[in-house]
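Chemist: Just to be clear, the model below is a prediction. Sequence and coordinates:
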Amino acid sequence: MSEKNGNPVERLNLEEFIPAKKVTPPKSLDELSPEEIERLREVGIDIKAEDKLGLFVQADCGVVSCSCVPKGIELLPITEALKKYDWLRENYFWKAVPPDKDEFTKITAEDLDNGYFIRVMPGEKVIYPLQTCLYIRTDKVAQRVHNIVIVEEGAELHIITGCTTNPHVTSGLHIGVSEFYVKKNARFSYTMIHEWGENVHVRPRTGIWVEEGGVMISNYISLDKVGSVQSYPTCRLKGKGAVGQFTSIIAAPEGAHLDLGSRVVLEAPETRAEIISRTVCYGGEVIARGHLIGKAQEIKAHLECQGLMLTDKGYILAIPELEAHVANVDMSHEAAVGKIAREEIEYLMARGLDEEEATSLVVRGFLNVRIEGLPEELQAKIDKTIEEARKGM
């Protein structure tokens, strides 16, 4: 996918994939097999849970579930929301992400399959996470979605989104355009867990606007083999005191090609940003990017990229960037790539573990990142995902 200088070299032939609208999607969740339901559960989507507050599931091009319990929040397929609200298209649709950004946004703008629209009304606090799932059910399908989330002034929202494929699907293309708008003094945490097929190519395109006093927490987790992922969300901290926090937890087995990162533009005074990346490589190829741009005074921003090489195959390339345009800023970064220290393994083996168990425990500790401000239920899902991946390693 990428050369070691960080420049992507492989272009996808979009004609190799079948437009999602050319296949027949299921009409409801009842058509999913027990094997498929278990696959969704592995990425944090429990469709049988009785206490879930909201659920959106799209299989190929079809929305098979769209329901929301709490008052003060609206959940709709994006195609229905665009018909219902003229202001959505005028003020939000393709505003944080330009439709001509690249070939993937262009084809999504030309022929959208679907996606979700979520709006939390002013002052509403949705503490427990809503569940959203973008699911490729048919081999070689190209799925094109556009999501919009609006967290109104003083509101709070948590989403866990699981993106995956049918267990028997090995190839496909997922294009996910997402636009997030966090209004004044609002708070939004968004956790994405990916578990794709080994020849699936994933192209998220995300833009985020955060107003005064708003908080955006974004978590990205990919712990299994995937054909390629190319993701570089851009967050603009547009109001005084806005906060952006981005965490990625990545495991790259042989055959995985991952070009990942985050960019935060600190446009207003007293804004704060943090980008944290943890990568374990055991044969795959990973580019870990981070870009902090300071455009206002009295900002504080930090970038941390750490990688762990478990084999002599594959590579990790860390590309941290700091960019300051004014005086009186506090910006820093640190990057490190290394191996498991032998003394750590020996220490654990001396206490009764064999070498494989000791190595596994060290990897788990490296990947376990406590994310400030998440509900315990959501943190527990992240911990469980990491634990299952650790067993697979």
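Modeler: That came in fine, so what should we check first? Everything numeric in this text was worked out from a predicted model, so none of it was measured. Residues are numbered from 1 along each chain as shown.
Chemist: okay, CA-based contacts and neighbour counts for the rest of this
Modeler: Will do.
Chemist: Distance check, the spatially most distant residue from the centre of the chain against G115.
Modeler: Going by CA atoms, centre = their mean, the residue of the chain most distant from its centre is A350, 38.7 Å out. Here A350 is placed at a distance of 52 Å from G115 (CA to CA, to the nearest Å).
Chemist: and what of F246?
Modeler: In this view, F246 and G115 are 23 Å apart by CA to CA.
Chemist: and what of D30?
Modeler: In terms of CA to CA, D30 sits 20 Å off from G115.
Chemist: Among these two, which residue is more densely surrounded?
Modeler: Each of D30 and G115 has its neighbours counted (other CA atoms under 10 Å); G115 has more, 28 against 10.
Chemist: residues in contact with the more buried one?
Modeler: With contact taken as CA atoms under 8 Å, 6 or more residues apart in numbering, G115 is in contact with Q58, P77, I78, T79, V145, H146, N147.
Chemist: Contacts for stretch 216-225 next, please.
Modeler: So stretch 216-225 is contacted by 182, 187-198, 210, 243-256, 386, 389 (CA under 8 Å, 6+ apart).
Chemist: residues in contact with A273?
Modeler: A273 makes contacts with V243, G244, Q245, V264, L266, L292, K300, A301, H302, as judged by CA under 8 Å, 6+ apart.
Chemist: put this beside the first:
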Amino acid sequence: MKKVDLNDFKFEGLEHAPVEDLSTLNDEDKEQLLMAGVDVDSEDVSGTFMQVDHSNVHCGSTDKDVEVMDIKKALEKYDGLPDYYFNLIDKDKDEFTKSAADNLHGGYFIRTKKGAKIERPVQSCLFLKAEQSGQNVHNIVVVEEDSELHIITGCAAAHDEFTGAHFGISEFYVKKGAKLTFTMVHNWGENVTVRPRTVGVVEEDGVLLNNYVLMKRVKDLQSYPTIYLNGANAVARFNSVLVAPEGSYLDTGTRIIQNAPNTKAETISRTITTGGTIISRGHIQGNAVPARGHIECKGLLLGGGRIHAIPELEATVEGVELSHEAAVGKIAQEEIEYLMARGMDEDEATSTIVRGFLNVDIMGLPAKLQKEIDKQIEELDASDAM
């Protein structure tokens, strides 16, 4: 892991005034947010949250069955949220959790009502705007029994050359029979350091579907969420699409712990480097039977870079069924020739293969977000794929 000097960033004095109407943001900020999957002009949401540097500037819900609050206000309203706040993550885990605990800037608290099926997604954005901003946030999501929720979180910086740091703590609670779909899209800058720390618990018959998309350059990202399947029939499925341009260093992965019978765990990652470094981790631990788990990690090298796939399977009881599939390489010449024989030129053939490899259809994303991601895939420079 690369060393991060907290003294390089500003953790005080970067407050902003509230924004009553997000559609009044300037065009440049809107574009950066859209590339992170956040459409501030959309009304097809059940709630919205926006954090800019050290301030929550916009927060609210349009659905009576889902609560969307600034975390600091939630801590005040609910006497410190004793059942949820720092229950899954140790404040002293590392310097980043300590920074967030000692100097909390914001984050969201999102909770559904029991039995509620929230049809429209909650949209949230964590935005770095002031140069050298250091942002400490803590997010808590509680999906109550038999309820369903989709959260789309976009993380972005003001421009591609931006310098800053984001330290984000997230705790997910998926209660009995509940379902959470959590989609995160990152659009950081070439000098941004990112250290998320995420832990979640899924109870009996609960489902957690996690989608993660990173298509743009980021200086240094380390992310390794851990999910505990603590109830019978609990399910966790992680899908990720990662692209590392030159100058990017990505150390990412997922850890799923199966602590109850009849649980299912799956992680599927698609990674491409066009010059950057990707360390793709996956760890599934089976502690109860029956239990099934699978890790799939596939990577493409386009024009240099490095991909290091590290799948890890761990069974502690007899009868656990775990498997993995990992492959890293380049586009096969015969695949390109096959498409060229059917009328495509070399660039078109290469682009078609890349689009198919980075297929995000399985994520079940809203059409507008799917379209934006497809557009970014189209813009990938695959000219060095040979």
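Modeler: Yes, it's here. Just so we're clear, the structure is a prediction, and the values are computed from it rather than from any experiment.
Chemist: Going by neighbour count, which of the contacts of A273 of structure 1 comes out on top?
Modeler: L266 (30 neighbours).
Chemist: Mind telling me what that residue corresponds to in structure 2?
Modeler: Using TM-score structural alignment, the partner of L266 of structure 1 in structure 2 is Q258.
Chemist: Relative to A315 of structure 2, how far out is that match?
Modeler: Distance, Q258 of structure 2 to A315 of structure 2, by CA to CA: 10 Å.
Chemist: so what sits against both of the two?
Modeler: Here Q258 of structure 2 and A315 share the contacting residues Q285, G286, N287, scored by CA under 8 Å, 6+ apart.
Chemist: what's the counterpart of the last one in structure 1?
Modeler: Just to be clear, that refers to N287 of structure 2. Match for N287 of structure 2 (TM-score structural alignment): K295.
Chemist: so that match sits right up against H325, yeah?
Modeler: Yes. Counting by CA atoms under 8 Å, H325 is a contact partner of K295 of structure 1 at 5.2 Å.
Chemist: Which one of these two is surrounded by more residues?
Modeler: Shown here are K295 of structure 1 and H325; by other CA under 10 Å, K295 has more neighbours (18 against 11).
Chemist: How many residues are close by the equivalent of Q376 of structure 2 over in structure 1?
Modeler: If you follow Q376 of structure 2 across to structure 1 using TM-score structural alignment, you land on E388. When neighbours are defined as other CA under 10 Å, E388 of structure 1 has 12 of them.
Chemist: rewinding a little: could the shared contacts of Q258 and A315 of structure 2 go into CSV alongside secondary structure and distance to G80 of structure 2?
Modeler: Listed next are those as CSV, based on DSSP: H, G, I helix; E, B strand; the rest coil; distance: CA to CA, whole Å:
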residue, secondary structure, distance to G80 of structure 2
Q285, strand, 32
G286, strand, 34
N287, coil, 33
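Chemist: Which single one of those residues is nearest to D220 of structure 2?
Modeler: Taking CA to CA as the measure, D220 of structure 2 lies nearest Q285 of the shared contacts of Q258 and A315 of structure 2, at 27.4 Å.
Chemist: Quick check: the closest one vs F182 of structure 2, distance?
Modeler: 22 Å.
Chemist: These two: which is more packed in?
Modeler: The residue with more neighbours, out of Q285 of structure 2 and F182, is Q285; 23 against 20, by other CA under 10 Å.
Chemist: tell me the contacts of the more buried one?
Modeler: Here Q285 of structure 2 is in contact with R255, I256, I257, Q258, L313, E314, A315, T316 (criterion: CA under 8 Å, 6+ apart).
Chemist: cool, and E325 of structure 2?
Modeler: I295, E296, C297, K298.
Chemist: how about a cut-off of 6 Å?
Modeler: Contacts for E325 of structure 2 (CA atoms under 6 Å, 6 or more residues apart in numbering) come out as E296.
Chemist: That one pairs with which position in structure 1?
Modeler: Applying TM-score structural alignment, one finds that E325 of structure 2 aligns to E334 in structure 1.
Chemist: same question, G305 of structure 2
Modeler: Correspondence of G305 of structure 2 to structure 1, assessed by TM-score structural alignment: G314.
Chemist: Tell me if I'm right that its match and E285 touch.
Modeler: Yes. With contact defined as CA atoms under 6 Å, G314 of structure 1 counts as touching E285 (5.1 Å).
Chemist: who has more neighbours, the two?
Modeler: Using other CA under 10 Å as the criterion, G314 of structure 1 and E285 rank with E285 on top: 25 against 19.
Chemist: What lines up with the more buried one in structure 2?
Modeler: So E285 of structure 1 corresponds to T277, using TM-score structural alignment.
Chemist: from what I can see that match touches R306, true?
Modeler: Yes. If you go by CA under 6 Å, T277 of structure 2 and R306 touch, sitting 4.7 Å apart.
Chemist: Tell me where structure 2 has helices.
Modeler: Ranges of helices in structure 2, per DSSP state H, are 27-34, 71-77, 95-102, 333-340, 346-357, 367-378.
Chemist: any idea how far the match of Q376 of structure 2 is from V43 of structure 1?
Modeler: Counting by CA to CA, the gap from E388 of structure 1 to V43 of structure 1 is 11 Å.
Chemist: who's in contact with the aligned residue in structure 1 for E296 of structure 2?
Modeler: Under the alignment (TM-score structural alignment), E296 of structure 2 pairs with E304 of structure 1. Applying CA under 6 Å, 6+ apart to E304 of structure 1 gives the contacts I276, H333, E334, A335.
Chemist: One more pass at 8 Å, please.
Modeler: Contacts of E304 of structure 1 were listed using CA under 8 Å, 6+ apart, and they are E274, I275, I276, S277, H333, E334, A335.
Chemist: residues near the closest residue to the fifth one other than its chain neighbours, how many?
Modeler: Leaving aside its sequence neighbours, H333 of structure 1 sits nearest to L303 (CA to CA, 6 or more residues apart in numbering; 4.4 Å). A count of nearby residues for L303 of structure 1, using other CA under 10 Å, gives 23.
Chemist: same deal with I227 of structure 2?
Modeler: I227 of structure 2, neighbours per other CA under 10 Å, totals 23.
Chemist: now the strands for the stretch 101-250 of structure 2?
Modeler: When assigned using DSSP state E, counting those that start in this stretch, the strands of the stretch 101-250 of structure 2 occupy the ranges 108-112, 122-128, 133-143, 148-157, 163-174, 179-187, 191-202, 207-214, 220-223, 226-229, 235-245, 249-258.
Chemist: Perfect, I'm done here.
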